[in-house]
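Trainee: Let me see the structure of the following:
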Amino acid sequence: MKKIALIFSTLLIASQVTLGSSIGIGYGVTNEFFKGGDQTYTLPIINYEYDNYFMEASTIKSIHLGYRFFQDDIYTFSLYAIPFGGYEVDADDLDSQYRGIDDREYQFMLGGEFKYYNGMYDIETILNAEVGKEGGKVSLKLEKPYVVNADLIIKPSINFNYYNSSLVDYYFGIDSGEASTSPALNRYDGESGYSIGVGLTSSYRLTDAFSLLGFIGIMKFSDEIKNSPVIENGLIYAGGIGIMYTF
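Mentor: Prediction:
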């Protein structure tokens, strides 16, 4: 289950913006977020545009399908849909003492994105808002590309994510029925929380069509999330590599 796809999505989509329409494959590793589950990920990567329509994805379950209503050299405004938003938590994948919880499902989410490019400092500011049946989040990201040479681009970024109480309670809360299944579980009512992250992505052009990607990142979750009984780590490290074909 792709429980921390948001981290890979943040890092890999940042890499793709320099590549135009492209497809590729990546491999990522991370420490545990939930108590049990995958720590390595194969990452299909897609970044496709046709007129003002676009599709972006850094995992199968992080697909964004959208339309850019306005775009110039400074501002961009888009609306999009995320068929598999949020997290999927399969209780059977957790450590044995936590398998009494109910499964959490992905949710269909709608979102909007506003981008502002400051040409003087070459910094892009990206603001996203996303909402679904089980809650929503607001994200703010700053990123700046550095052109090392004709083939190599490095892009550091910093991001802040706010998660409302409905989303935190659904994915990280524990109700009384779930708490009764194991001494390791206690009732936990989720409240609104946040995460702060930094990342570094790089793109190295091998040929006119193929490029190598590299990415590393750290994301720290607030107490409202990391104190959930099913969370293993509130500080998540992620990294990986990939190869892209641009067309």
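
Trainee: Please count neighbours and contacts with C-alpha atoms only from this point.
Mentor: Will do.

Trainee: can you map out the helices along this structure?
Mentor: Ranges of helices in the chain, per DSSP state H, are 5-16, 165-172, 176-179, 223-226.

Trainee: neighbouring contacts of the third one?
Mentor: Read it as helix 176-179. Residues outside helix 176-179 that contact it (Cα atoms under 8 Å, 6 or more residues apart in numbering): G100, I101, D102, L185, N186, R187.

Trainee: ok, and the most crowded of these?
Mentor: Most neighbours among the contacts of helix 176-179, by other Cα atoms under 10 Å: I101, with 23 neighbours.

Trainee: ok, G193 - contacts?
Mentor: By Cα under 8 Å, 6+ apart, the contact list for G193 reads Y162, Y163, N164, S165, V168, F221, S222, D223, E224, I225.

Trainee: now those residues in a markdown table, with neighbour count and distance to D73?
Mentor: Output for these, formatted as a markdown table (neighbours: other Cα atoms under 10 Å; distance: Cα to Cα, whole Å):
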| residue | neighbour count | distance to D73 |
| --- | --- | --- |
| Y162 | 18 | 28 |
| Y163 | 22 | 31 |
| N164 | 19 | 33 |
| S165 | 19 | 36 |
| V168 | 24 | 36 |
| F221 | 19 | 34 |
| S222 | 15 | 35 |
| D223 | 14 | 39 |
| E224 | 21 | 39 |
| I225 | 25 | 38 |
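
Trainee: One more sequence to fold, the one below, so I can look at both together:
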Amino acid sequence: MKKITILLLCCFCFFSSYSQADEHLEDDELLWQFSLGTFWVDSTMAQLVGAESHFSAPGLLIDAKIEYKNFYLNTHSGDFYGGSDLGYQMIIENDWGVDVIMGSYQQPFNENGYYDRDEEVHELKGIKEREADLSLGFAYYLSHGKFQTVAELVFDAFGESDGWLFHLDTTRNFELRNWDVWLNIGANYYSSAFIDYYYGIDADEATAFRPEYVVGNTSSFYVQLQADYPIAQSWVFSAGASGFAYSSHIVESPIVHSRDARVVFMGVKYVF
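Mentor: Take a look at the predicted model:
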């Protein structure tokens, strides 16, 4: 019932705001920006008991921003988990706005941990798969001086948790000689239903060494830094680092070993 209610609310706001949307996006012009690069990525996730949490390998990273009318799709290789956001701009003012947004905020895992592998992790054997959320909600954007602040309230409308989370972050973009630098600091507040779906233990998952456990409301904090340096026409060197930590009580879960995580990457990308 909760999922139906929030979906109806978002649909109502979407259609009621369509005619009021900013005229500069109401034509049929398709706007896009795209970059593709080869990077070395070193990441350590919040460790699950017995599971591999560290990953280090070369890979492709893609950043894209596509806009059509008031709709947009953004990908974020520089964010902590990467990923994409789909949105619709409901209200557009000079220094603030409100969007309807949809995206994922939590990393999935199963008996094998975060990464696909042939054998299951003994300590995680018998747990159900935790699927990625697909959350829907609203984002409020505010530009103040050289900072941009975003507040998001989303509900896992298409996922399995039946929970919600509140996200808040602020970003500062500045130039340092020929470097373009982004500094981002933020926090998340997870409802008990949302975070318990991932790190709680249900009765049918409990064993003698893994008792039932319910995770209460939880918060997390993170900081991200990314820097770009032009090395040739359309070619850019890019590097970034992120640090993340849950509330200390998250390690009380029988399947959680550590509450902190990090990501470091560097490489070269081509900007189209």
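
Trainee: TM-score for this pair?
Mentor: Superposed pair, TM-score by TM-score structural alignment, normalised by the length of the first structure: 0.79. Supporting alignment: 222 aligned residues with a Cα RMSD of 2.4 Å.

Trainee: now, among the contacts of helix 176-179 of the first structure, which is nearest to G173 of the first structure?
Mentor: For the contacts of helix 176-179 of the first structure, the closest approach to G173 of the first structure (Cα to Cα) belongs to R187, at 7.5 Å.

Trainee: corresponding residue for that closest one in the second structure?
Mentor: Matched by TM-score structural alignment, R187 of the first structure corresponds to E212 in the second structure.

Trainee: Okay, that match and D99 of the second structure: tell me how far apart.
Mentor: Applying Cα to Cα, to the nearest Å, the value for E212 of the second structure to D99 of the second structure is 39 Å.

Trainee: Excluding residues flanking it in the chain, which one is nearest the match of R187 of the first structure?
Mentor: I201 (4.8 Å; Cα to Cα, 6 or more residues apart in numbering).

Trainee: For the one you found, give its distance to P211 of the second structure.
Mentor: According to Cα to Cα, I201 of the second structure and P211 of the second structure sit 7 Å apart.

Trainee: for F12 of the second structure, same thing?
Mentor: Applying Cα to Cα, the value for F12 of the second structure to P211 of the second structure is 43 Å.

Trainee: for M266 of the second structure, same thing?
Mentor: Applying Cα to Cα to M266 of the second structure and P211 of the second structure gives a distance of 41 Å.

Trainee: cool, and F14 of the second structure?
Mentor: Separation of F14 of the second structure from P211 of the second structure (Cα to Cα): 44 Å.

Trainee: And F272 of the second structure, by the same measure?
Mentor: Between F272 of the second structure and P211 of the second structure the distance, using Cα to Cα, works out to 52 Å.

Trainee: Please name the residues that touch the residue nearest to the spatial centre of the second structure.
Mentor: Central residue check for the second structure by Cα atoms, centre = their mean: the C-alpha nearest the mean position is that of Y105, 4.1 Å away. For Y105 of the second structure, the contact set (Cα under 8 Å, 6+ apart) comprises A132, D133, L134, S135.

Trainee: for L185 of the first structure, same thing?
Mentor: The contact partners of L185 of the first structure, by Cα under 8 Å, 6+ apart, come to Q97, Y98, I174, E178, A179, P229, V230.

Trainee: okay, now the fourth one: neighbour count?
Mentor: When neighbours are counted by other Cα under 10 Å, E178 of the first structure registers 18.

Trainee: Aligned against the second structure, show me the partner of it.
Mentor: With TM-score structural alignment as the criterion, E178 of the first structure matches E205.

Trainee: what does F34 of the first structure give?
Mentor: Counting by TM-score structural alignment, the partner of F34 of the first structure is Q47.

Trainee: go on, D92 of the first structure?
Mentor: With TM-score structural alignment as the criterion, D92 of the first structure lines up with N112 in the second structure.

Trainee: Its match reaches L124, doesn't it?
Mentor: Yes. Assessed by Cα atoms under 8 Å, N112 of the second structure is found in contact with L124 at 7.4 Å.

Trainee: Quick check: neighbours shared by these two?
Mentor: The contact sets of N112 of the second structure and L124 overlap at A51 (Cα under 8 Å, 6+ apart).

Trainee: Can you work out which residues contact both of I201 and P211 of the second structure?
Mentor: Each of P254 lies in contact with both I201 of the second structure and P211 under the rule Cα under 8 Å, 6+ apart.

Trainee: what comes up buried for the longest helix seen in the second structure?
Mentor: Counting by DSSP H, the longest helix found in the second structure is helix 2-18. Within helix 2-18 of the second structure, the residues scored as buried using 16 or more other Cα atoms under 10 Å are K3, I6, L7, C10, F14.

Trainee: got the residues you listed as TSV, with distance to A241 of the second structure columns?
Mentor: Formatted as TSV, the buried residues of helix 2-18 of the second structure follow (distance: Cα to Cα, whole Å):
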residue	distance to A241 of the second structure
K3	35
I6	35
L7	35
C10	34
F14	36
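
Trainee: Go through those and say which is closest to D260 of the second structure.
Mentor: D260 of the second structure lies nearest to K3 out of these, by Cα to Cα, at 30.7 Å.

Trainee: I'd assumed A157 was in contact with that closest one.
Mentor: Yes. At 5.2 Å, K3 of the second structure and A157 qualify as touching, with contact defined as Cα under 8 Å.

Trainee: where's stretch 69-83 of the first structure relative to the chain centroid, distance-wise?
Mentor: Computed by Cα atoms, centre = their mean, to the nearest Å, the chain-centroid distance of stretch 69-83 of the first structure equals 18 Å.
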